[in-house]
Structure formats: C-alpha cells, structure tokens
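Peer 1: sequence first, predicted model second:
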Amino acid sequence: MTTLKSKLQADLNAAIKERDELRSSTLRLTLTAITKEEVAGTVKRELSDDEITKVITREAKKRREAAEAFAQGGRAEQAERERAEGEVLAVYLPKQLTDEELREIVVQAVEKARAAGAEGPRAMGQVMKIVNPEVAGQAEGGRVAALVKQVLAAG
C-alpha cells in the first residue's frame, strides 16, 4: 500500500524529470512542511495519511490567502502562481463539498443541536462539534463556521 507521502515523493520525482518547475517546487515545499511536522515535538514520527492531508490543506490555504493578498496588491503574476500551486495541491486533497452539500450538513447539525436544547449564538460550539467530523478535509473551517453562523442567525 502506498502512503500519501510516498505518492507525493514519486510525483515530485516525475515532475523533476519532466522539468515541471511549478509542480516540483510546490511538491518540494509541501514535503518539507510534512517533514517539519514529523520532527516537531520531542520524538520524530511518521505522519498518518490523515495528518498529511491536514498539512496539505494548510499549505493549500496558505496559497489561497497569498493569491488573494497578491491580487489585492496588484501583483497578478504572483497571484496566478499561488493559485496554480493551490491547484497542484488540490489533487491530493479530498474532493471539497459544494455549497449545497455543506449547507445540508450544517442545517441537519443545527436541527440536532436545537433538539438537544442548544439555541441561538451559544449553539455555535455544539453545531461545530457535530459538523466538523462530517466535513473533515472536505471544507475549510472558516467556510464552515461562516455558514453555521448564517444558518443559526436565520433561525
């Protein structure tokens, strides 16, 4: 069974052979982030595929935020590069939920929380506890939280 890390490594080697600078530099940076995570703490360890997915998600989020910052700063070329790197990483992430799919999960979670007696803005934490395990890796936390707030406010 190949791990996600070994797939990244193999794809990096292929990208280097193909002289694909964008893919090779993006994968190299991502593998570095994974290695950093593995040696963080007191004991070096192998990350599980789930943990590696979290690292890739974090790297993809950095690319998205950098692309927005560059676009706002009028640096279209850098913004485009960051977006392209984000697309390289998206290949290794679970398929992201559509807005409709995410809304459906959030609405059900809000109903569950209300059934358990949670009301209004205070229900936010309880709803997030229900939603997060269901959407892990398939939707960014900020996007989930914004939608939960919106659904709770709509009552």
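Peer 2: Happy to help now that I have it.
Peer 1: can we go C-alpha only for contacts and neighbour counts from here?
Peer 2: Fine.
Peer 1: where is the longest helix in this structure?
Peer 2: Longest helix in the chain by number of residues (criterion: DSSP state H): helix 49-72.
Peer 1: and the helices in the protein?
Peer 2: 4-17, 21-39, 49-72, 76-90, 99-115, 124-135, 141-154.
Peer 1: could you export those as TSV, including mean neighbour count?
Peer 2: Formatted as TSV, the helices of the chain follow (neighbours: other C-alpha atoms under 10 Å):
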stretch	mean neighbour count
helix 4-17	15
helix 21-39	17
helix 49-72	18
helix 76-90	18
helix 99-115	16
helix 124-135	17
helix 141-154	15
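Peer 1: and the gap between the residue positioned nearest the centre of the chain and residue 121?
Peer 2: With distances taken as C-alpha atoms, centre = their mean, residue 57 lies nearest the centre of the chain, 3.0 Å away. Relative to residue 121, residue 57 is positioned 28 Å away (C-alpha to C-alpha, to the nearest Å).
Peer 1: contacts made by stretch 38-45 with the rest, please.
Peer 2: Residues from elsewhere that reach stretch 38-45 (C-alpha atoms under 8 Å, 6 or more residues apart in numbering): 46, 47.
Peer 1: how long is it end to end?
Peer 2: 5 Å.
Peer 1: got another one to weigh against that:
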Amino acid sequence: MIRDDIKAAQITAMKAGDKESRAAISLIQSAIKNRDIEERVKSVQTDDDALVIEVLQKMVKQRRESIEMFEKGGRQELADAEKAEVAVIERFLPAQMSDEETSAAIEAIKAELGASGMKDMGRVMAELKARHATTLDMSKASGLVKAALS
C-alpha cells in the first residue's frame, strides 16, 4: 500500500538526516490524516490507495500553482523549495499515463459512449476519471478531451 511506502520513506529520511524529504513526507501524512477524518462521515468509503493518490495529486497541483506564482513574482528560492516537495510527493504516485496512452483511452471512451461533440465532454470526462483517475492528470486530460471532441 502507498500508505506503508510513505511511512517507510519517513523513517528512511529521518535516519538519513534528510530534513527536506522528512518535512515533505510529514506534510503528506498530515494531508492524508485530514482526508481520513473527512472520510469518516461519508457513508461510502473510498479505496485506501485511491484516497491517498487523490490527496497526493491535489498536493502536487497546489505546489505547481505555487511554483508558477513564485516564478512570476521573482521568488526563485521559494519556487525551488516547492519543486523539491513536488519531487518527494511524486515518488509515491503511480506512473502517469503518457499523452499517447491518454489519447488512446479518450478515443476508446469516445467510441464506447458515441460521443461526437462538446456536449458530451462531461460524460467522457466522468468515464475517464472513473477508469483512470489514479494514473492520469485530469487537468491535462481535459485539454485532450476538448481537442478530441471539437
């Protein structure tokens, strides 16, 4: 399980004295704990790995947005710190689908659903997320789905 990998990485980082990795992993564990608390009130529980992956993807997205803002603001040292955190977080994410694989998945779903235009984008995105949410960057997929349907 990804949760176990994160705990093992935390111990390894502590033993190695890697403060940056240890801090980033602590943030990961904190975000996962917060999400666990949110999940307690739901009637339908999410698969554990899917929950952890969702949290990690959200963290990466937030950091990428921060990196962009820091670079625009001329704060390269802060952008570099965020990039280091992204590198640590991405170690725990499963391999992401390439653009070619994503396009192939979109085409398969488009054919299955009989999608023909932009009015079907929601259905295609929902199906894409249901099948490939853990291995796909949904923000990139959105642009590819738009291109495929237009």
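Peer 2: Happy to help now that I have it. Everything numeric in this text was worked out from a predicted model, so none of it was measured.
Peer 1: rewinding a little: quick check: the residue nearest to the centre of structure 1 touching residue 137?
Peer 2: Yes: applying C-alpha atoms under 8 Å, one finds residue 57 of structure 1 in contact with residue 137, separated by 7.2 Å.
Peer 1: what's the overlap in contacts for these two?
Peer 2: residue 93.
Peer 1: list the contacts of the closest residue in space to residue 67 of structure 1 that isn't next to it in sequence.
Peer 2: Leaving aside its sequence neighbours, residue 67 of structure 1 sits nearest to residue 79 (C-alpha to C-alpha, 6 or more residues apart in numbering; 4.1 Å). The contact partners of residue 79 of structure 1, taken as C-alpha under 8 Å, 6+ apart, are 66, 67, 68, 69, 70, 71.
Peer 1: try it again at 6 Å.
Peer 2: Counting by C-alpha atoms under 6 Å, 6 or more residues apart in numbering, residue 79 of structure 1 touches 67, 70, 71.
Peer 1: what's the distance between the alignment partner in structure 2 of the first one and residue 128 of structure 2?
Peer 2: The equivalent of residue 67 of structure 1 in structure 2 is residue 67 (alignment by TM-score structural alignment). Per C-alpha to C-alpha, residue 67 of structure 2 is found 28 Å from residue 128 of structure 2.
Peer 1: what's the match for residue 133 of structure 1 in structure 2?
Peer 2: In structure 2, residue 133 of structure 1 lands on residue 130 (TM-score structural alignment).
Peer 1: cool, residue 35 of structure 1 as well?
Peer 2: Structural alignment (TM-score structural alignment) places residue 35 of structure 1 against residue 33 in structure 2.
Peer 1: now that match: how far from residue 70 of structure 2?
Peer 2: Residue 33 of structure 2 sits 28 Å away from residue 70 of structure 2, taking C-alpha to C-alpha as the criterion.
Peer 1: cool, and residue 31 of structure 2?
Peer 2: From residue 31 of structure 2 to residue 70 of structure 2 the distance is 22 Å (C-alpha to C-alpha).
Peer 1: got it, and residue 143 of structure 2?
Peer 2: Distance from residue 143 of structure 2 to residue 70 of structure 2, by C-alpha to C-alpha: 25 Å.
Peer 1: go on, residue 133 of structure 2?
Peer 2: 28 Å.
Peer 1: equivalent analysis for residue 112 of structure 2, please.
Peer 2: From residue 112 of structure 2 to residue 70 of structure 2 the distance is 43 Å (C-alpha to C-alpha).
Peer 1: one more: residue 107 of structure 2?
Peer 2: 37 Å.
Peer 1: now do residue 10 of structure 2
Peer 2: 27 Å.
Peer 1: now swap in residue 96 of structure 2 and tell me
Peer 2: From residue 96 of structure 2 to residue 70 of structure 2 the distance is 26 Å (C-alpha to C-alpha).
Peer 1: kindly report the same for residue 137 of structure 2.
Peer 2: Distance from residue 137 of structure 2 to residue 70 of structure 2, by C-alpha to C-alpha: 22 Å.
Peer 1: next one: residue 108 of structure 2
Peer 2: From residue 108 of structure 2 to residue 70 of structure 2 the distance is 39 Å (C-alpha to C-alpha).
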